[in-house]
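Participant: make a model of this:
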Amino acid sequence: MDYLTAVRTFARVVETGSFARAADSLQLPRNSVTKLVQSLEAHLRIKLLNRTTRRVSVTTDGQAYYERMARLLEEWDEIEDELARARSHPRGRLRVDMGTTIASLLLIPTLAQFHARYPDVQLDIGASDRPVDMIGERVDCVIRAGTISDPSLIARQLGTLPQLTCATPGYLETHGVPQHPADLEHGHQLVRYQYAGSTRQLPIVLTHGGETVTVRGNHFVTVNDSGAMLAATLSGLGIMHGPAFVAGRHIDSGALVQVLAPWQAPGIPLSIVYPANRHLSARVRVFVDWMMELFRNSPYTLPPGPRQSSI
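Facilitator: As a prediction, the model looks like this:
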């Protein structure tokens, strides 16, 4: 028995005073209305309606049951209406976590557009390159660069972040411009990115014309934040290898110069991630969809491709 349908049917019989009129208003066959009410009575083990060939009346138990269930049905309908409105007009607090440079360079400059579209959603942004416990810290979704391998998470790839190698004009004037990745092994300093909470560094693997070179090189400084890596490079402390969106505007301004341009590095997949076992609220759903749209049109990302490097 569809319990909710049976209760609604019983209530409509009471309200219309007739099985026939209830069937017409519910657009159900008359025998279906009769069977639903009978099934409900069998389930409750009480008689709800008195039936004769000429009229239907409510029993004392049936009247008490109707009064209680009518209020519950009204509340049920109100909740469904509220959820329907929430889908078209999402509201409430949304907690999102992402890397500092992704937040400051890619997301925050465009948030006015999101706010104009969804003015009742409040965004709480955690910006750091540290891993976050989504369940323990009650984070709704995170934006992460790199391969997502946790089976308890759903990752929707936003795009691929191309990588490049660059340094300041002053650094290159002092140390020379590398012509081959092997040049980075001698006479140059690298600014290396180190994963937060570990000693593992972002690998530098460059390919050109069928030749692949893995660069180890020397470094004066390692950092675990992309913004700090950019700051160290702008200070002339070495050559940086990382996502193009981090250094792009500084290359455009001339503050940084790209080197080894023909040598390509694997792109870094960028994904928006949320727990697999959590129901997506309307505000999370619209934010995920908006992020997909945003990065589809970003000049600093490429279309989603094979998962490769991790950062």
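Participant: drop to CA atoms for contacts and neighbour counts, all remaining ones
Facilitator: Fine.
Participant: ok, which stretches of this protein are strands?
Facilitator: Taking DSSP state E as the criterion, the chain contains strands spanning 49-51, 56-58, 92-98, 121-127, 141-145, 153-161, 163-167, 189-193, 204-208, 211-215, 218-223, 239-243, 257-259, 268-275.
Participant: buried ones in the first one?
Facilitator: Taking 16 or more other Cα atoms under 10 Å as the neighbour-count basis, strand 49-51 is seen to contain the buried residues residue 49.
Participant: on that earlier part again, will you turn the strands of the chain into JSON lines that also has distance to residue 70?
Facilitator: Formatted as JSON lines, the entries for these read as follows, by distance: least, Cα to Cα, whole Å:
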{"stretch": "strand 49-51", "distance to residue 70": "16"}
{"stretch": "strand 56-58", "distance to residue 70": "14"}
{"stretch": "strand 92-98", "distance to residue 70": "30"}
{"stretch": "strand 121-127", "distance to residue 70": "34"}
{"stretch": "strand 141-145", "distance to residue 70": "39"}
{"stretch": "strand 153-161", "distance to residue 70": "40"}
{"stretch": "strand 163-167", "distance to residue 70": "62"}
{"stretch": "strand 189-193", "distance to residue 70": "63"}
{"stretch": "strand 204-208", "distance to residue 70": "67"}
{"stretch": "strand 211-215", "distance to residue 70": "71"}
{"stretch": "strand 218-223", "distance to residue 70": "63"}
{"stretch": "strand 239-243", "distance to residue 70": "60"}
{"stretch": "strand 257-259", "distance to residue 70": "71"}
{"stretch": "strand 268-275", "distance to residue 70": "37"}
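Participant: another for comparison:
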Amino acid sequence: MKLSRSSKAMNDPLSDFLNVLGASVSRRTRLEAAGRWALTFPALDRLKFVALLRGTAWIIRPAQAPQRMSAGDVCLLGRVAYAIASDPEVPPNDGQALYDAGGDVARLGGDETIAIGGTVTFDPGNSDFLLDMLPDFLLVPRSSAASGAIATILGLMNDEIERDIIGSEIVSARLADVLLVEAIRAYAGSIEQVEIGWLGALLEPRLGRVLRVIHGDVSQPWTVAQLAGVAGMSRAAFSAEFTRRVGQPPLAYVRAWRLTIARAALIQGDETVASIARKVGYTSQSAFGHAFRSTFGSPPKAHVRS
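Facilitator: Alright, predicted model coming up:
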């Protein structure tokens, strides 16, 4: 998902994440079903969206209460095994094998229920950062405040599938990218759902300012005192609140994001190790190499594209 790299986007952490990590909807699927049915899918290092165009269905996850979905609802699933079913009590079949054998459309007895899905993959090695920041399950109901944009996108996606005309592949791919962003936006807008976590921190005014300045200039030699000043908080209060919400201390977050950017750049292979180290804020290549090995278990040169 190569979004425009304007100065505004540089200060937008979500756009920054999706650009740097190379997020893209690599596969789009459709399910048409009627009667009693259920399909199960394994836990993978991917983000998956499921959108219901018609009817109802249940999303079932291990050790969680089944979640009912209706037409217009969208959910995002992270590293979690799940099943989609007409009823939680129906024994599931292997959905992964079904799609692998029959292509991107599964038909199970009719079209009382129609769902579309998209698998969001990342550049090699880059999935951890975003997936660790998001919950394993995000539901955006049709009743949410931001559902209007999502409904429009779903309608357009369904039209592309049914029209089956030239250019539909590229249009469907772009619509899937937009649907992903709109679903995350809509979920983030439900503040009561995301008080804790990266999205909650991004929406909290003080911590949101901090995340934006970090992503706006990751090479800056940030200190806790500087970031606390951006937040308008004492150092102790800022560190405690940032850690509580994001799940790691402020400078640990800065370091992790710097190294994630560096690894993505190394994989692209367009710059030298020394140049990348400088761009993410390391004045010493040896310090960069040590930090990189400590985080990823191998030296930077091992990640350079041949």
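Participant: quick one: TM-score?
Facilitator: Comparison of the two superposed chains (TM-score structural alignment, normalised by the length of structure 2) gives a TM-score of 0.19, and 94 aligned residues with a Cα RMSD of 6.0 Å.
Participant: for the top helix by length along structure 2, which positions count as buried?
Facilitator: Of all the elements of type helix in structure 2, the one with the most residues (DSSP state H) is helix 168-188. Neighbour counts using 16+ other Cα under 10 Å place 168, 172-173, 175-180, 182-184, 186-188 of helix 168-188 of structure 2 among the buried residues.
Participant: re the thing from before, nearest to residue 15 of structure 1, out of the strands of structure 1?
Facilitator: For the strands of structure 1, proximity to residue 15 of structure 1 was assessed by Cα to Cα; strand 56-58 is nearest, at 10.2 Å.
Participant: and the closest one, what does it pack against?
Facilitator: Counting by 3 or more Cα pairs under 8 Å, 6 or more residues apart in numbering; DSSP states H and E, the packing neighbours recorded for strand 56-58 of structure 1 are strand 49-51.
Participant: show me what the strand it packs on packs onto, helices and strands only.
Facilitator: Counting contacts by 3+ Cα pairs under 8 Å, 6+ apart, the secondary-structure elements packed against strand 49-51 of structure 1 are strand 56-58.
Participant: surely residue 10 of structure 1 is in contact with residue 38?
Facilitator: No: assessed by Cα atoms under 8 Å, residue 10 of structure 1 is found out of contact with residue 38, at 9.4 Å.
Participant: work out for me the element residue 40 of structure 2 sits within.
Facilitator: strand 38-41 (DSSP states H and E).
Participant: re earlier: of residue 10 and residue 38 of structure 1, which one has the most company?
Facilitator: Neighbours around residue 10 of structure 1 and residue 38, counted as other Cα atoms under 10 Å, are more numerous at residue 10. The numbers are 27 against 17.
Participant: just to revisit the earlier point, which one of the buried residues of helix 168-188 of structure 2 is nearest residue 48 of structure 2?
Facilitator: Residue 48 of structure 2 lies nearest to residue 180 out of these, by Cα to Cα, at 9.0 Å.
Participant: so how far is residue 50 of structure 2 from that closest one?
Facilitator: When distances are taken as Cα to Cα, to the nearest Å, residue 180 of structure 2 and residue 50 of structure 2 turn out to be 10 Å apart.
Participant: one more: residue 27 of structure 2?
Facilitator: In this structure, residue 27 of structure 2 and residue 50 of structure 2 are separated by 12 Å, where distance is defined by Cα to Cα.
Participant: which neighbours do the two have in common?
Facilitator: Where contact means Cα atoms under 8 Å, 6 or more residues apart in numbering, the residues bridging residue 27 of structure 2 and residue 50 through contact with each are residue 118.
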